[in-house]
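[1] Quick one: sequence plus predicted model below, questions after.
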Amino acid sequence: MKVSFPVSNLRKLVFTKTLVNLVIFYLPFLIILLLSSWQTQIPVHVLTRDIFADLEAPVYTGLISNLGILTWCCSAVVCLFTFFVIQPSTGTAKKIKNCLGWFGLISAWMMLDDFLMLHERVIPTRLGFPEKGVIILTLGWVIFHVFHYRNLILKRTNFPILGLAFLFFASSLLIDRLPFEVDYIGSESNLYFILEDGSKLMGIATWCFYLCRLCYQQIVYSENSYYPGDNLK
């Protein structure tokens, strides 16, 4: 005996599922809006208005820094999206999936750190944890991740690109620690800012390129069983 399932019922089911997913997607945004309205320590307009309108700063203020934050965001989104999309069929593919997931979390932390100045202001002033301690913990997290997945990174990815990203990051950190008096008003320190912040931006861009390329390869491999997954370059 055939059981009929009207198209209208199918549309209703799909619409209901989509609506539920939309409500779930709304939740974090609604929570942020509610918490912003309930708290009384910070004026709401400080949280809702555009920073350039509130401070009357030029729209190009922090352009390079914001570009780096957007690139961190791109890395995080691509890695986490790939992590949830691909369905590995082998043990090695599952390890690559987990490796990408952790890369996504690291990128998300870096994005929030730069966006909210966590290691520079928030954590030292609010939690009393020193800035250097946060930097050391972050470096330790990255080093542990790379060491843990070293076989995958060295054998199945174009690891020199990742090494180039680390070289840029190391250059930025070293320049930041130089005993150099920074002039934030004049033009004497222009080269210093270009070298420090420029090295950091190039490191973020290289990091993003490496991860986006790896994610693309994994998505293609998951869709095409003939893709050479054992020789990702």
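    That came in fine, so what should we check first? Numbers count the residues shown, from 1 in each chain.
[2] Only C-alpha atoms from now on, for both contacts and neighbour counts.
    Noted.
[3] How about the secondary structure of Thr61?
    coil (DSSP: H, G, I helix; E, B strand; the rest coil).
[4] go on, Leu80?
    What three-state DSSP gives for Leu80 is helix.
[5] Let me know whether it touches Ser107 as I believe.
    No: here Leu80 does not reach Ser107: they are 9.7 Å apart, not a contact under Cα atoms under 8 Å.
[6] Please, where are all the helices along this protein?
    With helices called from DSSP state H, the chain shows them at 7-38, 44-48, 51-55, 63-85, 91-116, 131-148, 150-156, 159-176, 190-223.
[7] one more structure, for comparison:
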Amino acid sequence: MSAKAQTHSPKAPAGRWHRSEAGTIIAVLLVSVAILASLVVADRVFGIDYYDLVRDPNAIARNPGYFGIVSNIGIIFWIVGATAALQAFAATFVEGATPLTRTLLAGGLFAALMGIDDFLMLHEAVATMGIPEEVVLLPHMILLGALCSCAYSVRAATPRLLLVGSVLSMGLSFATDMAPVHVGGATFVEEAFKLVGILFLTTYLVAISHQALRHGGALKRPAIG
């Protein structure tokens, strides 16, 4: 057998790939149509000018482009962490649930919720309805607790100090926000703790995602230590 024949790889079934690609294209088009249709409904039914929905908020308000830049950076890192964790979870869960895959799921869901909340200002909007902020943030606390519980079982095999630093930083940010005393620079301190917490968490999620993809969702038994 020649070297050429030995290195020749069989062709992938073209029909299967074409059908899969066609399904993906249709799904993308359907999502696009749904989003665009919602703009039309908002404009025609609810009187919300579509112009206000498609342009950047700072451009509409004629604010400088740097308004909210740190908040936007935080949102980017929330989504980076969520995407890494959920992608690794989806890629490794086929081998069965493990402490590591559960950590990826809990971490990905928590980061996704926090990113969407920050982006759409969800808990602030709900809080204006008279619901205490502590109640509004209950789902966030539940997911964070689930993440910490899952991560504890694999603590010896993962960079756990990154998660500890994240929880500590976000806790200090929350405490600063809820403190009854308001002094100059309090907002800076609050947001500084929050940004550090986001960066710690994103680094942790990316690290364990890489670990799961390299080892195929290993760490099937809780780690001791």
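    Ah, there it is. None of the values given here were measured: they were computed from a predicted structure.
[8] Can you pull the TM-score for these?
    In this superposition the chains share a TM-score of 0.81, using TM-score structural alignment, normalised by the length of the second structure; 212 aligned residues with a Cα RMSD of 3.0 Å.
[9] thinking again about what came up before, of Leu80 and Ser107 of the first structure, which one has the most company?
    For Leu80 of the first structure versus Ser107, the count of surrounding residues by other Cα atoms under 10 Å is larger for Ser107: 25 against 22.
[10] Which residue comes closest to the more buried one once chain neighbours are left out?
    Among residues not flanking Ser107 of the first structure along the chain, Ala76 sits closest, at 4.9 Å (Cα to Cα, 6 or more residues apart in numbering).
[11] And the one you found, what's its match in the second structure?
    Counting by TM-score structural alignment, Ala76 of the first structure corresponds to Ala82 in the second structure.
[12] give me the number of residues near that match?
    Here the number of neighbours of Ala82 of the second structure (other Cα under 10 Å) works out to 28.
[13] List the residues that contact the closest residue to Leu100 of the first structure other than its chain neighbours.
    Among residues not flanking Leu100 of the first structure along the chain, Cys79 sits closest, at 5.4 Å (Cα to Cα, 6+ apart). By Cα atoms under 8 Å, 6 or more residues apart in numbering, the contact set of Cys79 of the first structure is 100-101, 103-104, 211-212, 215.
[14] quick one: which of those is most hemmed in?
    Sorting those by how many neighbours each has (other Cα under 10 Å) puts Gly104 first, at 25 neighbours.
[15] Please report how far that one lies from Arg156 of the first structure.
    18 Å (Cα to Cα, to the nearest Å).
[16] who's in contact with whatever residue of the first structure lines up with Glu191 of the second structure?
    Using TM-score structural alignment, the equivalent of Glu191 of the second structure in the first structure is Asp197. Taking Cα under 8 Å, 6+ apart, we find Asp197 of the first structure in contact with 64-65, 172.
[17] quick one: contacts for Tyr192 of the first structure?
    Counting by Cα under 8 Å, 6+ apart, Tyr192 of the first structure touches 175, 182.
[18] quick one: it from Ser172 of the first structure, how far?
    As judged by Cα to Cα, Tyr192 of the first structure and Ser172 of the first structure stand 10 Å apart.
[19] Now check Pro57 of the second structure against the first structure: what is it aligned to?
    Using TM-score structural alignment, the equivalent of Pro57 of the second structure in the first structure is Ile51.
[20] since we're on that match, how many residues are nearby?
    Count around Ile51 of the first structure with other Cα under 10 Å applied: 15.
[21] Now do the same contact list for it.
    Ala57 are the contacts of Ile51 of the first structure under Cα under 8 Å, 6+ apart.
[22] next one: Ser36 of the first structure
    Taking Cα under 8 Å, 6+ apart as the test, what Ser36 of the first structure contacts is 44, 47.
[23] Now check it against the second structure: what is it aligned to?
    Using TM-score structural alignment, Ser36 of the first structure pairs with Leu39 in the second structure.
[24] For the residue nearest to Ser107 of the first structure, give me its contacts.
    Ala76 of the first structure touches 103-108, counting by Cα under 8 Å, 6+ apart.
[25] Turn the residues you listed into TSV, columns for distance to Pro160 of the first structure.
    Conversion of these to TSV gives the following (distance: Cα to Cα, whole Å):
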residue	distance to Pro160 of the first structure
Phe103	16
Gly104	19
Leu105	22
Ile106	19
Ser107	19
Ala108	23
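[26] Go through the residues you listed and name the one nearest Thr125 of the first structure.
    Ala108 (21.8 Å; Cα to Cα).
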